[in-house]
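Asks: With the sequence up front, the predicted model follows.
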Amino acid sequence: MAKKESSPRLGKGLAAIFGEEVDDVLENIQQGNLDEHVADRFEVAVDEVKPNPYQPRKKFDDEKIQELSESIKQHGVFTPIIVKKAVRGYELVTGERRLRASKLAGLETIPAILMELDDQQMMEIALLENIQREDLNAIEEAQGYEKLIKKLGYTQEELAKRIGKSREHVANMLRLLKLPKKVQNYVVDGELSMGHVRALLGLKDTSLMDDVAHKAISSHMSVRAVEALVKELNEPKEKPQPKPKDIHLGQVEARLQSKFQTKVKVDEKQIVIKYEGNDDLNRLLELLGGIEEEI
């Protein structure tokens, strides 16, 4: 008997988007409970299936694909992929891991379900399936939300309802896209957690994000430690108050400025007299000849 692949069910919200009939088909696909009359199941050549252009997932675990490939070599593909008709061949809707693993296993064909979906439905179902399977990292999820908002004109609140999440969750995820690209890559590679990046987003000086992120990783800082560092960096540093000028020196400075008709600075160790050009310098030198008698 063929061994079933792990098939987490698709989440809530699909019925509202696609209608009960399509929702039932998708549910049956995930559970492997398909009657012949439910959907158009057939064998499709793996080379005829193009990737889903709306696939939000960019990073795939090569080791897990290899493991799935070995399972497929032994047991075959239990859960069909979903495809739609393209100008040439087919476009993948869901099942990219299965398709990649099947190619790796050397299969020429793979079981598929042919469905009629428009671009909006393809985008939404690809995002929903990945979110419910928890296959997306935080940046991929945020990019998926952004694409739906830009392509379909959703507000954050409308998108939240469509995917069964809170508006706050959608807003917080979208904020991740404000992170520098290097920091986003740290999230994708699993070097920074959501807690770390939420703390980074609190930095008032965004130019410090790269440095703080690098320090958090290299020093193995906890989320609390990063929060404390961000708080410290956000607090304005008090400028040292200038030392009050000695009253006597101030009086001397004023008398010299009046005498020389130029800017003079006097402190405890030096006198600085400003001049402009040779003529002004000669004028000052003449005046300096009688300064001892007048002060």
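Replies: Yep, it's here.
Asks: contacts, neighbours, all on C-alpha from now
Replies: Noted.
Asks: Quick check: T79 is in a helix.
Replies: No - looking at T79 with DSSP: H, G, I helix; E, B strand; the rest coil, it is coil, so not inside a helix.
Asks: any idea how far it is from E20?
Replies: Look at T79 and E20: by C-alpha to C-alpha, to the nearest Å, they are 21 Å apart.
Asks: higher neighbour count, the two?
Replies: Per other C-alpha atoms under 10 Å, whichever of T79 and E20 has more neighbours is T79, with 23 against 12.
Asks: Correct me if wrong: the more buried one contacts I29.
Replies: Yes - using C-alpha atoms under 8 Å as the test, T79 is close enough to I29 to be in contact (6.5 Å).
Asks: next one: stretch 284-295 to chain centre, how far?
Replies: Taking C-alpha atoms, centre = their mean, to the nearest Å, one finds stretch 284-295 lying 69 Å from the centre of the chain it belongs to.
Asks: in it, what counts as buried?
Replies: L284 (16 or more other C-alpha atoms under 10 Å).
Asks: Next: stretch 226-234.
Replies: V226, E227, L229, V230.
Asks: Below is structure B, check it against A:
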Amino acid sequence: MGGRTKPAKPVFETISIDSVRQSEDHIRKTFSKCTNLTATISDVGLLQPILVCRSGNGYEVIDGARRLEALKDLGISELIVGKDVIVAVDETEADARFKQIIANIQREDINDIELGHAFVTLKESFDYQYNEIAEIIGKTPHYVAAKVGLAKRLTKEVQELFVSDIESAKCIQNTLSCDDVREPPYVMNVNIIEDIARLPAELQRPAYDAICARKMDKNEALSYLRSLKRDAEVLKLADDVKGLVESYSDGDVKNAPDKELKRYLKKIDRDLDKLATRVSVADPAERENIKPVLESLIQRLSSLYAEVNAGEAESCGIEA
């Protein structure tokens, strides 16, 4: 009898891990370094394959960027098609971007800044309206608009700071045991950062630093930000007063006020600058005391400004 023939080893189609890359506009831009994912894959293998689509001579990740990084950390050089990686066919860029969002939107490791930029990409590069995006991902238009606000109105400096603080907090939390008596790191509520994005750019970083330094809760922080917005109105009125002063040039004799009035207006301008500086460094308790005075000042300056405008209209024979 002839010897038993050994069964042929199954042949698996593989692709080089180096041919798989994360696209520049992938939804996830940051990866937490404090994760057990690499250890888990090392112990039990890859439980969920990476989803990719063809791109040029290689592949781009649709879902599974963190798993890809973990496999690279383990020194894996080849991915088995159907087991480690699934290649999507007939995938358009817009479809791939939507799959990224849908796959990641419920995950804790996707931050709101990245999500906002993904929504902006869908709108500006693929002509999806924000209400369409909201309907497709099962969220409200307000939810999408708030994330877009983070991407478009929040300064790049504060965006990077917020993401860095989130990642640092995750790392620290992962090292705390159940019996650890240390206070967990402060993590800013997303509603707070969305409200910071509505401030003028020059106020965003100071507001962020003040809220973090005092570890304000949501209600305290939102109240603080409302006071900053009211202060911004005072700054705008200060600019109006400054514009009124500058509108009277020394060479325009006909429209120039007398010297005493001009000096007085300049003094108001300087005093408002001093007030703005004082307000910017005031703590919440001081701001509460300042608010009634500022509100009265806003009303009085607004009334005066309206009176000046009415006087100019009357002098020109125009009905105010």
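Replies: Nice, I can see it. The structure displayed is predicted, hence computed values, not measured ones.
Asks: what's the TM-score here?
Replies: The TM-score (TM-score structural alignment, normalised by the length of the first structure) is 0.61; 200 aligned residues with a C-alpha RMSD of 2.6 Å.
Asks: my read is K58 of the first structure is in a strand, agree?
Replies: No - per three-state DSSP, K58 of the first structure lies outside any strand segment and is coil.
Asks: Neighbours of the counterpart of it in the second structure, how many?
Replies: In the second structure, the residue paired with K58 of the first structure is K29, using TM-score structural alignment. K29 of the second structure: 16 surrounding residues under other C-alpha under 10 Å.
Asks: same thing with S303 of the second structure?
Replies: Number of residues near S303 of the second structure (other C-alpha under 10 Å) recorded here: 12.
Asks: do the same with K59 of the first structure
Replies: 12.
Asks: still on that earlier bit, ok, so what distance separates the match of K58 of the first structure from A221 of the second structure?
Replies: Counting by C-alpha to C-alpha, the gap from K29 of the second structure to A221 of the second structure is 27 Å.
Asks: With I137 of the second structure instead?
Replies: Per C-alpha to C-alpha, I137 of the second structure is found 30 Å from A221 of the second structure.
Asks: which residues touch the residue lying closest to the match of K58 of the first structure once chain neighbours are set aside?
Replies: Of all residues not flanking K29 of the second structure in the chain, E114 sits nearest, at 6.7 Å (C-alpha to C-alpha, 6 or more residues apart in numbering). By C-alpha atoms under 8 Å, 6 or more residues apart in numbering, the contact list for E114 of the second structure reads I27, R28, K29, A151.
Asks: counterpart of E114 of the second structure in the first structure?
Replies: Checking with TM-score structural alignment, E114 of the second structure has E140 as its match.
Asks: Let's see which of the buried residues of stretch 226-234 of the first structure end up in helices.
Replies: Secondary structure from DSSP state H places V226, E227, L229, V230 of those in helices.
Asks: just checking, the first one touches V197?
Replies: No - when contacts are counted by C-alpha under 8 Å, V226 of the first structure is not listed as touching V197 (9.2 Å).
Asks: So Y90 of the first structure sits against D47, correct?
Replies: No - counting by C-alpha under 8 Å, Y90 of the first structure stays clear of D47, with 9.5 Å between them.
Asks: what about those two, which has more around it?
Replies: With neighbours defined as other C-alpha under 10 Å, Y90 of the first structure and D47 compare such that Y90 has more, 21 against 14.
Asks: mind checking how far the more buried one is from D211 of the first structure?
Replies: From Y90 of the first structure to D211 of the first structure the distance is 46 Å (C-alpha to C-alpha).
Asks: for E134 of the first structure, same thing?
Replies: From E134 of the first structure to D211 of the first structure the distance is 30 Å (C-alpha to C-alpha).
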